[in-house]
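Engineer: 3D model of this:
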Amino acid sequence: MNAAYDAGRIALMLNELRLPTIGRLWPDFAERSDKESWQASRLLGALLEHELAERAKRRIERHRTESHLDPTKTLATFDFGVVPMVSKAHVMALATGDSWLEKGATILLFGPPGGGKSHLGSAIGHALIDAGYRVLFTRTGEIVQKLQVARQSLQLPSALAKLDRFDLIILDDLSYVRKDQAETSVLFELIAERYERKSLLITANQPFSGWNDVFPDPGMTVAAIDRLVHHSTIFELNVESYRRRKASDKQKERRRQLPTDNPNGATTMAS
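Structural biologist: Below you'll find the model as predicted:
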């Protein structure tokens, strides 16, 4: 046996074993190991740690891409000061996942348009991806349409089963789905299929009393709500629309900058 392996052969073996990070790092690590007289276990351990870390990073990147989450809507950019009724500590605990995902619990976010529901839901989704979970963000109307197509082609059970790969599905804007626009019983089937198995996070502009406009009949509405609230955390973001606040702030700023006449007849800027 030769005293040292040929570098080219090592590169080929690492490529065959699909260890690209070790393939990139091992020459420098080996040189340092020779200079500092590392034990073989230290060299091997250091290389494996880097390989695993890079794999975890790539996995998170893939999961973030497949999630369709807005990259700007994170916990770091969410202003908890605007929604004092929402406990930051509670949200941060939910963002770690753990037990509530294991039992297929639900998070329900209610409030008027522009109140931050989608941002908060997306922020929780991003944090869960960082924690190693898989998340899907979708407008409720979009997933209803896809499931309707699956039903028409007799593929609904398969389509629902494929969604099981996601630990959390975020259904945004449920209140905009209307039973007179489409056969929304597929939405109930999604809720029923994931009940106590896989988690949902739902944002809605209307309280439960307005959900009769979503499902085909009152009985289905009651059954859907019953499943969703059984293991649930409910946040109500009853605040002024973010977009309305921004528009109001801009209007105030424009007014502040308008010229005004002082008692001496000179024109000045409002302060």
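Engineer: from here on, just use CA atoms for contacts and neighbour counts.
Structural biologist: Fine.
Engineer: could you give the separation of the lengthiest helix in the chain from the chain centroid?
Structural biologist: In the chain, with assignment by DSSP state H, the single longest helix is helix 40-67. Remark: helix 40-67 is offset 22 Å from the chain centroid, using C-alpha atoms, centre = their mean, to the nearest Å.
Engineer: got the buried residues for the helix or strand just after it?
Structural biologist: Downstream of helix 40-67, the next assigned helix or strand under DSSP states H and E is helix 88-94. Going by neighbour count (16 or more other C-alpha atoms under 10 Å), the buried part of helix 88-94 is 91, 94.
Engineer: could you also give me the structure for this next sequence, so I can compare it with the first?
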Amino acid sequence: MEQIKEIQTIMKELRLSAAAKVIPELVQTANVDQASYSDFLLSVMHKEQKERAEKARLRRFTWATLPYQRSLDEFEVNIQPALSQKQFNELRELNWVDQSYNLILLGPTGVGKTFLSVGLCVEAINNGYSAIFITMGDLIKVLKTETISRQSQIRLKHLLKANLIVLDDLMFMALDQDEANLLFYFINKLYEQTSFIITSNKSPEQWSEVIGDEVITGAILDRIVQKSQVIEMIGDSYRVTHRQTIFKDNK
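Structural biologist: Coordinates of the predicted model:
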């Protein structure tokens, strides 16, 4: 027993805390199974690896700042004419993230743009990717305050390291010249190394109206659209058709 405690102490010093907690059980199992030394050592490493992977997954969810968590299993592909089941499955495979493609989801409020983008974020995080959700307004705030705000510095650091960024409600708000420049520099910095999911209720042709500068608009569009898939989502508002009411019986 003293030997087990010594092993646990050394393992904790080596930062193998997860495996250290279960060493007594692993030793007992190895004795019962008459496991070889290599099999026993492998079981210890697997335990530590699994625990670290789970902690990393939970950290990625913390950094993601999702407005809510929704699984892609909940997304009703059959009521969204703009997306076939085959296309939905292809998006879910996330190969496009590995290739730094962008996904542009256009359409009016309530058709499922944010729902789909959140679901893809969750899918990416669960598969080992770093994914972050941020609204247009919050991104501009981070970019404008990163030199004076520690919180903004940390958030920008995570954004710059992300594999996938959801930029929600792009062009929802008008930008002044400085804000438009900041948005361009941000997108340009991540060009061809990070995938974006962009949601907007305005078509790219209307973006210059919000930015107020056709040159910057063109530069942003060039970098977003070059490797991208545009999906124009249509249909009734998901929030209205799935609304929750106070009365179960409306009679």
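Engineer: ok so, going back, residue range for the longest helix of the first structure in the second structure?
Structural biologist: Under TM-score structural alignment, the match for helix 40-67 of the first structure in the second structure covers residues 37-64.
Engineer: that stretch vs the first structure, average distance?
Structural biologist: With mean C-alpha distance after the TM-score superposition for the first structure, stretch 37-64 of the second structure departs from the first structure by a mean of 1.1 Å once superposed.
Engineer: show me what counts as buried in that stretch.
Structural biologist: 40, 43-44, 47-48, 51, 57, 60-61, 63-64.
Engineer: I'd like those residues as CSV, with distance to residue 182 of the second structure appended.
Structural biologist: Below are these laid out as CSV (distance: C-alpha to C-alpha, whole Å):
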residue, distance to residue 182 of the second structure
40, 54
43, 49
44, 48
47, 45
48, 42
51, 39
57, 30
60, 25
61, 26
63, 22
64, 21
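Engineer: counting by contacts, list what the longest helix of the first structure packs against.
Structural biologist: helix 20-36, helix 117-130, strand 135-139 (3 or more C-alpha pairs under 8 Å, 6 or more residues apart in numbering; DSSP states H and E).
Engineer: which position in the second structure aligns with residue 136 of the first structure?
Structural biologist: Checking TM-score structural alignment: residue 136 of the first structure goes with residue 132.
Engineer: which two in the buried residues of stretch 37-64 of the second structure are spaced the farthest apart?
Structural biologist: Within the buried residues of stretch 37-64 of the second structure, 40 and 64 form the most distant pair, 36.5 Å apart (C-alpha to C-alpha).
Engineer: kindly check the end-to-end length of stretch 222-230 of the second structure for me.
Structural biologist: Chord length of stretch 222-230 of the second structure, first to last residue, is 14 Å (C-alpha to C-alpha, to the nearest Å).
Engineer: residues in the first structure aligned with that stretch?
Structural biologist: Taking TM-score structural alignment, stretch 222-230 of the second structure hits residues 226-234 over in the first structure.
Engineer: also stretch 160-167 of the second structure?
Structural biologist: Taking TM-score structural alignment, stretch 160-167 of the second structure hits residues 164-171 over in the first structure.
Engineer: end to end, how far does the matching stretch reach?
Structural biologist: 15 Å.
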